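**Student:** model this:
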Amino acid sequence: MNMETRLAASTTTNPSVGLFVTCLVDLFRPSVGFAALKLLQDAGCIVSVPETQTCCGQPAYNSGDRADSREIAMQVIAAFEGFDYVVAPSGSCAAMLKKHYPELLAGDPVWEARSTAFAAKVFELVSFLVDVRRVTSVDAAVDASVTYHDSCSGLRELGVHDQPRALLASIDGLSLTELRDADVCCGFGGTFCVKYPDISNAIVTKKSVAIEESGADMLLAGDLGCLMNMDGKLKRRGVAMEVRHVAEVLAGMTDTPPIGGRL
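**Tutor:** Take a look at the predicted model:
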C-alpha cells in the first residue's frame, strides 16, 4: 500500500490495536497472525500482542459453563481494554468478545460497564480494515481463482460479507468465483462437531461438494476452524485444493504451505 492510500485509509492517526491472535492461529497457523499484523501495520495502526491473552472462552460458553466463561471474559477484558481497538482474525472469536461478553457480565456492578466499553471497540480483522480504517485496496498479487466461504459468526453476528470481497477484488491476478451456498455452515461449529459428529460430517460433505464444483484453485475464509474442517474433508474426498485464511492472501503472504500442508 502506497503512502497516499495509507493516509486515505486512516480515520484516526495511528490508533493502538490489541491483536487477539486466537487459540487456533496460535497453535496451528501462526502465519495468519503475522498476516494480520502486516495488514494492520500497513493500515497505520500501532499493534501489540498482549502476552496475557488466552482463549476467548467460546468453548466453555457453548458448553453452558457460564462461571468459567465469565472468568475468561474478565481476564481478556483486563488484558485488552487499554487499546483503542481490539482486532481478531476470526469472526467467531470477535463475535464472542463483542456480542457475548456483555451478556455474560450484565448486572455486575463493575464488569458490566467495562464489558460494554470493551465490546464497542472489538472488530473482526477485515471488517476493521474496511469499515474503520477505510482501506480500499491491498498491495498483493495472487495468480489464482478463489472461492470464499462466509463463516456463520462473522456473517450473522458481525455482518462480514462485502468487506473481504472488496479487498480481494483489488488483488492483481486474482479472480473470485462465488461459492454455491456460501452462507451455509461448514459443519464445524466449535464443540458442535464433537457433540454431533454425524450431523457435522453431513454438513461438511455438502459444503465440500459445493467447493469442488466451484472449480476454484483456492478456498478462502476468515475463520481458521472452518478452514481446517473444510480442508480435512476435501482431502478425505481426494480433492486437491489450496486452502488459506483470507488474511494471508490479502497480505501477499502465500509463500507458506497451505492449510493441511502442500498439495
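**Student:** only C-alpha atoms for contact and neighbour calcs from this point on.
**Tutor:** Fine.
**Student:** Okay, L167 and V246: tell me how far apart.
**Tutor:** Per Cα to Cα, to the nearest Å, L167 is found 10 Å from V246.
**Student:** Actually, G222.
**Tutor:** G222 is 6 Å from V246, by Cα to Cα.
**Student:** neighbour count winner among L167 and V246?
**Tutor:** V246 (26 against 19; other Cα atoms under 10 Å).
**Student:** Quick check: that one touching L220?
**Tutor:** Yes. Counting by Cα atoms under 8 Å, V246 touches L220, with 5.3 Å between them.
**Student:** If you count neighbours, what's buried in the lengthiest helix in the chain?
**Tutor:** If each helix of the chain is counted by residues according to DSSP state H, the longest one is helix 197-214. Buried residues in helix 197-214, counted by 16 or more other Cα atoms under 10 Å: S200, N201, I203, V204, T205, K207, S208, I211, E212, S214.
**Student:** How many neighbouring residues does the residue nearest to the fifth one when sequence neighbours are not counted have?
**Tutor:** Of all residues beyond its chain neighbours, the one nearest T205 is K233 (6.9 Å), with distances taken as Cα to Cα, 6 or more residues apart in numbering. Neighbour count for K233, taken as other Cα under 10 Å: 18.
**Student:** my guess is K233 meets K207, correct?
**Tutor:** No. Taking Cα under 8 Å as the definition, K233 is not a contact partner of K207, at 9.1 Å.
**Student:** quick one: the helices in the stretch 51-200 of the chain?
**Tutor:** Ranges of helices in the stretch 51-200 of the chain, per DSSP state H, counting those that start in this stretch, are 58-62, 66-80, 91-95, 101-104, 111-119, 125-127, 152, 158, 162-168, 192-195, 197-214.
**Student:** could those go into JSON lines alongside distance to R134?
**Tutor:** Below are the helices of the stretch 51-200 of the chain laid out as JSON lines (distance: least, Cα to Cα, whole Å):
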{"stretch": "helix 58-62", "distance to R134": "29"}
{"stretch": "helix 66-80", "distance to R134": "23"}
{"stretch": "helix 91-95", "distance to R134": "19"}
{"stretch": "helix 101-104", "distance to R134": "27"}
{"stretch": "helix 111-119", "distance to R134": "20"}
{"stretch": "helix 125-127", "distance to R134": "9"}
{"stretch": "helix 152", "distance to R134": "24"}
{"stretch": "helix 158", "distance to R134": "17"}
{"stretch": "helix 162-168", "distance to R134": "10"}
{"stretch": "helix 192-195", "distance to R134": "35"}
{"stretch": "helix 197-214", "distance to R134": "30"}
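**Student:** before we go on, could you also do this sequence so I can check it against the first one:
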Amino acid sequence: MPTTADIFIPCFVDQLYPATAMNMVKVLERVGVRVNYNPAQTCCGQPAYNAGYVEQSRAVAEKFLQDFAAPPTEAARYVVSPSASCVGMVRNSYEQLFAGTAQQPACRGVQGRTYELTEFLVEVLGITAIPGARLAGKYTYHDSCAALRECGIRAAPRQLLDGVAGLERIEMAETTTCCGFGGTFAVKFEAISVAMAQQKVEYALDTGADFIVSTDVSCLMHLESYIKKEKLPLKCLHVADVLASGW
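**Tutor:** Predicted coordinates for the structure are as follows:
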C-alpha cells in the first residue's frame, strides 16, 4: 500500500508561491506518495504566536489539529509541509499552547506525524535523490533558523539537492546565520533586517553560485527582495522547485 501524506500548505506559500506547493505535490507523487489535500486548512498560528497573541494563536492551532486529525476510518497519516518554519511551530510552540489542556493528546499525535518535505523524503521514506531531477548550475544553501534550530534539519536537503543532475553545491560563509526575515522582525526592525539580508546575499555572491536554495520560502522571499532591488545575479529557489526541475 502506498504511503499517504496530508499536505499542509502555509498561508504565504498558498498566496505568494503556489508553484512551490504544486512542485511539492509533483515530487511526492514522483516517489509514489499518495497526496491528500484538505481545502479547509488555513494557518498554523505562527504569525499571531510570534506577535504575542497567544490566545488568538491557540484558536488557530486548534483548527489545525482538527484539519489534520486522523480520519476515523483510516490509520494516522503523515502531515508534510514545504515550510520548516511552520513545522517548527507545530512541533515546538504547540507544546506551550496545549500543555495541560484536553487537546494535548491530539496535539502530541499530530506533532509526531508532521514533517518538513526534505526530512520526510530522507528520514521517513529513505529517498536521497529524485529520479529525473536536473538543473544546470551552482547552488549555495541557506540553513533557515527554523529548519536548523527548531527541527534539526541540515543534511536531508543537501542530500536531495546533491542528487540533482547538473547541480553543484558550494557552501557559503555563515550559512547558519539568520537571513534577517523573522516575520514581524523585518517590519519592526527594518534597517537591521535589510543589513542581515545584505550580508547573507554577499556571502552567497562570493561563492559564484547561480542559486540560493532553502527549505523556507519566507527566507527566500526576504533575500529575493534585496537581490531584485540591487539587480544582482542570483536566483532564489525553494528545494521543492529544484527537485521538480528537469522532468
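**Student:** and the aligned partner of M89 of structure 2 in structure 1, what is it in contact with?
**Tutor:** Residue pairing (TM-score structural alignment): M89 of structure 2 is matched to M96 of structure 1. M96 of structure 1 sits next to C56, G57, Q58 when contact means Cα atoms under 8 Å, 6 or more residues apart in numbering.
**Student:** 6 Å instead?
**Tutor:** Contacts for M96 of structure 1 (Cα atoms under 6 Å, 6 or more residues apart in numbering) come out as none.
**Student:** Against D131 of structure 1, how distant is it?
**Tutor:** M96 of structure 1 is 19 Å from D131 of structure 1, where distance means Cα to Cα.
**Student:** Over to L19 of structure 1?
**Tutor:** L19 of structure 1 is 17 Å from D131 of structure 1, where distance means Cα to Cα.
**Student:** Among these two, which residue is more densely surrounded?
**Tutor:** Between L19 of structure 1 and D131, L19 has the larger neighbour count (other Cα under 10 Å), namely 23 against 13.
**Student:** Would you agree the more buried one is in contact with E51?
**Tutor:** No. The criterion here is Cα atoms under 6 Å, and L19 of structure 1 misses it with E51 at 10.4 Å.
**Student:** counterpart of L243 of structure 2 in structure 1?
**Tutor:** If you follow L243 of structure 2 across to structure 1 using TM-score structural alignment, you land on L250.
**Student:** circling back to that earlier point, identify the contacts common to L167 and V246 of structure 1.
**Tutor:** Shared contacts of L167 of structure 1 and V246, defined by Cα under 6 Å, 6+ apart, are absent.
**Student:** which stretch of helix or strand covers the counterpart of the residue nearest to T205 of structure 1 in structure 2?
**Tutor:** K233 of structure 1 maps onto Y226 in structure 2 when the alignment is built from TM-score structural alignment. Secondary structure from DSSP states H and E places Y226 of structure 2 in helix 217-230.
**Student:** Which strands or helices does that helix pack on?
**Tutor:** For helix 217-230 of structure 2, there is no helix or strand it packs on, judged by 3 or more Cα pairs under 6 Å, 6 or more residues apart in numbering; DSSP states H and E.
**Student:** what does that helix rub up against?
**Tutor:** Under Cα under 6 Å, 6+ apart, the answer for helix 217-230 of structure 2 is F181, A197, C236.
**Student:** how big's the offset between it and structure 1?
**Tutor:** Between helix 217-230 of structure 2 and the aligned residues of structure 1, the post-superposition mean distance stands at 0.9 Å (mean Cα distance after the TM-score superposition for structure 1).
**Student:** Could you list every helix and strand in contact with the very next helix or strand once past that helix?
**Tutor:** Next in sequence after helix 217-230 of structure 2, counting helices and strands by DSSP H and E, comes strand 235-238. If contacts are counted by 3+ Cα pairs under 6 Å, 6+ apart, strand 235-238 of structure 2 sits against strand 211-214.
**Student:** try it again with 8 Å
**Tutor:** For strand 235-238 of structure 2, the packing partners by 3 or more Cα pairs under 8 Å, 6 or more residues apart in numbering; DSSP states H and E come out as strand 211-214, helix 217-230.
**Student:** equivalent range in structure 1 for the shortest one?
**Tutor:** With the alignment judged by TM-score structural alignment, the segment of structure 1 matched to strand 211-214 of structure 2 spans residues 218-221.
**Student:** what about the matching stretch, how far off from structure 2?
**Tutor:** When structure 2 is overlaid, stretch 218-221 of structure 1 sits 1.0 Å from its aligned residues on average, using mean Cα distance after the TM-score superposition for structure 1.
**Student:** Contacts for that stretch, please.
**Tutor:** Outside stretch 218-221 of structure 1, the residues touching it (Cα under 8 Å, 6+ apart) are 144-151, 211, 227, 241-246.
**Student:** Among those, which one lies nearest to C45 of structure 1?
**Tutor:** V246 (19.4 Å; Cα to Cα).
**Student:** on that earlier part again, which among the helices and strands packed on strand 235-238 of structure 2 is found nearest to A99 of structure 2?
**Tutor:** Across these, A99 of structure 2 has its closest neighbour in helix 217-230 (28.2 Å, Cα to Cα).
**Student:** The closest one vs helix 190-207, what angle?
**Tutor:** Going by axes from the mean of the first three to the mean of the last three Cα atoms, to 10 degrees, helix 217-230 of structure 2 is angled at 80 degrees with respect to helix 190-207.
**Student:** residues touching the residue mapped onto F188 of structure 1 from structure 2, list them.
**Tutor:** Under the alignment (TM-score structural alignment), F188 of structure 1 pairs with F181 in structure 2. Under the criterion of Cα under 8 Å, 6+ apart, the contact list for F181 of structure 2 reads S193, A197, S218, C219, H222.
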